[in-house]
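Peer 1: After the sequence you'll find the predicted model.
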Amino acid sequence: MKKSGIKKIILKLSEGLLATVTDLLLLQFFLIGSSLGKGKTSRGAYLVIQEAAKNWEEINYRTLKQAFFYLKRKGLIRSLLEPSITALGRKRLKKLMPQYQSNRPWDGVIYLITYDIPETKKIFRDKLRLILNRIGAGYLQGSVWITPYNPQQILKEFSHLFGFEGEIIVSCIGKDGYIGNESLNELLNRVYRLEEINNQYGKFLDKYRKLSLPSVDKWKAAAMYLSILKQDPQLPDDLLPDNWRGNKAYQVYLYLTKKGS
């Protein structure tokens, strides 16, 4: 199979979370390896591969075995006899996977970011957009972004590094403020697609909250939850809708994927 075809399959299987077979298999080790690897035998490790092959019928067994040996060579799993990941493997997964933030302190201010970097300096505009995405800012329109988290220090460093002092402006809006004809809550809901994400959390809960642990496919449950979390801006609780399902979904995810189940 061509690499482009494999990548499409992987993205489909992992709900857009991961982009390589090795990362898919590493997550599989993390999710189900601990419950299979109670005895240090090679059978446990190969059971992980067989479970992956069952879930990912579109990827052939040989490709999965190659990924398995790659993980071992890179020190991401403990050994060929023990189906569990190493500290290095956990570190890699932490970088790949979205992380749920339980602590979301907020200073009660919404920050509006505007910039005036000419299109002739597109490379810097793109760098700035990348930074804004990484800090969780939401795109409003044109060269305007919004975020509930204070971006001033990061943007000050960016401006100083690339010589854009005075061309990036940060304004503050109170919790009860308006932008145009929209209230702040309406604006955040539109920019961050909160209603859509909340509906996805609802579907996850409808599917998994009443299932008993032995009947749950950890891989599918984790892939579904993490794919939603990846879209979630994880706004402060004060800015979330009253019926927000994200916190409950996280508790169900923890329960379903806990070790030893």
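Peer 2: Here it is on my side, so go on. Quantities reported herein were computed from a predicted structural model and do not represent experimental measurements.
Peer 1: When you work out contacts or count neighbours from here on, use the C-alpha atoms and nothing else.
Peer 2: Fine.
Peer 1: Pretty sure residue 146 sits in a strand.
Peer 2: Yes - Residue 146: assigned to a strand according to DSSP: H, G, I helix; E, B strand; the rest coil.
Peer 1: quick one: contacts for it?
Peer 2: 110, 111, 112, 113, 137, 138, 139, 140 (C-alpha atoms under 8 Å, 6 or more residues apart in numbering).
Peer 1: sec struct for the fourth one, please.
Peer 2: Secondary structure, three-state DSSP: residue 113 is strand.
Peer 1: ok, now which ones touch residue 148?
Peer 2: Neighbours of residue 148 in contact, by C-alpha under 8 Å, 6+ apart: 106, 108, 109, 110, 111, 137, 235, 236.
Peer 1: Can you tell me which of these has the most neighbours?
Peer 2: Ranked by neighbour count (other C-alpha atoms under 10 Å), those have residue 137 at the top, with 24 neighbours.
Peer 1: Okay, the residue nearest to it when sequence neighbours are not counted and residue 66: tell me how far apart.
Peer 2: Of all residues not flanking residue 137 in the chain, residue 147 sits nearest, at 4.6 Å (C-alpha to C-alpha, 6 or more residues apart in numbering). According to C-alpha to C-alpha, to the nearest Å, residue 147 stands 43 Å off from residue 66.
Peer 1: picking that back up, correct me if wrong: the residue nearest to residue 137 contacts residue 140.
Peer 2: No - with contact defined as C-alpha atoms under 8 Å, residue 147 does not count as touching residue 140 (10.1 Å).
Peer 1: still on that earlier bit, could you report the neighbour count for the residue nearest to residue 137?
Peer 2: Residues near residue 147, counting by other C-alpha under 10 Å: 22.
Peer 1: For it, give me its contacts.
Peer 2: Neighbouring residues of residue 147 by C-alpha under 8 Å, 6+ apart: 110, 111, 112, 136, 137, 138.
Peer 1: adding another structure so you can compare the two:
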Amino acid sequence: MVLTIRKIRKFRDGIAERVVDMILIGIYFNLEAPSLIQKKRYLIESSVEEDLEKLNYHRIKRACSFLKRKGLIDFVKEKEILPIITKAGELKLRKIIPFYDEKRVWDGQIYLVSYDFPKDKNKERDYFRKFLRDIGCGMLQQSNWLTPYNPTNLIKKFIEKHELSGDLILISSIGKNGMIGTKTLKELMEKVFLLSHLNLRYREFVYKAKSGKEKRGELIYLFLSILNEDPQIPFSFLPDDWLGEEAYVLFKKLRLM
């Protein structure tokens, strides 16, 4: 699958719905260098140029003032430099963009989530399916989902929030050497999370990042769009030719440029 600029921008719009979020992301990745103290034209990467060109100077400054009041950014000196992201700002960013998990702490179990909602609970069933996707589960069959990370507490909160009976949802655990049917867990991870397709997208990113022909901002948003779909399962379940780690190393270099 070849990513188009439109698809990348669609993802970008999704994670930066508000002006303040977009500017916070831009500051974090150094995608623009606006003069926030003096009134002059700001210089930015072309990947966000069209978006920020729609914003006038005063709107950007108001957004930065808002971020400063909320403690999400700070200014080191009263001069023409980008502000820095505070710890609170980093926590905010983790809610609006995906971050690569270098550790992937795992308890050695695979969790199978099964559910059986009655017809009068169709709305809750649809909510639950979306919820499972949001917490990183992959669909094995229509009412059976897999995840390598223990979802018990999250599902318990979902049940309480929607006032459901605990009997509607069953969570089972399988050891790391177990099987479901004739497939090993590694084979199931490949099938459920479409790892081959995801690896092709990482391959595309690696190629573009090494080519030196792509703009830094577009590469950053391309990587984030891929990472947004990556379930980041434990490393032991990844294919031998997995390119996600190489892509992340290249992304970190872009981040520091």
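Peer 2: Alright, I've got the coordinates. The structure presented is a predicted model; accordingly, all values stated were derived computationally and were not measured.
Peer 1: returning to that earlier point: going by distance to residue 191 of structure 1, which of the contacts of residue 148 of structure 1 wins?
Peer 2: For those, the residue nearest residue 191 of structure 1 by C-alpha to C-alpha is residue 137; the value is 9.5 Å.
Peer 1: OK, contacts around that closest one?
Peer 2: Contacts of residue 137 of structure 1 (C-alpha under 8 Å, 6+ apart): 145, 146, 147, 148.
Peer 1: Please determine how far the nearest residue to residue 185 of structure 2 once chain neighbours are set aside is located from residue 190 of structure 2.
Peer 2: The shortest distance from residue 185 of structure 2 to any non-neighbouring residue, by C-alpha to C-alpha, 6+ apart, is to residue 179 (5.7 Å). According to C-alpha to C-alpha, residue 179 of structure 2 and residue 190 of structure 2 sit 14 Å apart.
Peer 1: what about the strands in structure 2?
Peer 2: All strands of structure 2, identified by DSSP state E, fall at 32-33, 43-44, 73-74, 84-85, 109-115, 138-141, 144-147, 169-175, 179-180, 183-184.
Peer 1: Which secondary structure elements does the first one sit against?
Peer 2: Read that as strand 32-33 of structure 2. On a contact count with 3 or more C-alpha pairs under 8 Å, 6 or more residues apart in numbering; DSSP states H and E, strand 32-33 of structure 2 meets strand 43-44.
Peer 1: now swap in the second one and tell me
Peer 2: Helices and strands touching strand 43-44 of structure 2, as assessed by 3+ C-alpha pairs under 8 Å, 6+ apart, comprise strand 32-33.
Peer 1: Run through who's touching the strand it packs on.
Peer 2: By C-alpha under 8 Å, 6+ apart, the list of residues contacting strand 32-33 of structure 2 reads 26, 27, 42, 43, 44, 45, 48, 81, 82.
Peer 1: Same question for stretch 41-57 of structure 2.
Peer 2: 31, 32, 33, 34, 35, 39, 215, 216, 217, 218.
Peer 1: The first one contacts residue 215, correct?
Peer 2: Which is residue 31 of structure 2. No - the criterion here is C-alpha under 8 Å, and residue 31 of structure 2 misses it with residue 215 at 10.7 Å.
Peer 1: ok, the two, which is more surrounded?
Peer 2: residue 31 (23 against 13).
Peer 1: OK, contacts around that one?
Peer 2: Residues counted as contacts of residue 31 of structure 2 (C-alpha under 8 Å, 6+ apart) are 44, 45, 48, 217.
Peer 1: Filter those down to the buried ones.
Peer 2: Applying 16 or more other C-alpha atoms under 10 Å to the contacts of residue 31 of structure 2, the neighbour count classes 44, 45, 48, 217 as buried.
Peer 1: Leaving out chain neighbours, which residue sits closest to whichever residue in structure 2 pairs up with residue 220 of structure 1?
Peer 2: With TM-score structural alignment as the matching criterion, the partner of residue 220 of structure 1 in structure 2 is residue 218. Distances taken as C-alpha to C-alpha, 6+ apart place residue 47 nearest to residue 218 of structure 2, at 5.4 Å, with adjacent residues excluded.
Peer 1: Near that neighbour, how many other residues are there?
Peer 2: Neighbour count of residue 47 of structure 2, defined by other C-alpha under 10 Å: 21.
Peer 1: and if you look at residue 61 of structure 1?
Peer 2: Using other C-alpha under 10 Å, residue 61 of structure 1 is surrounded by 16 other residues.
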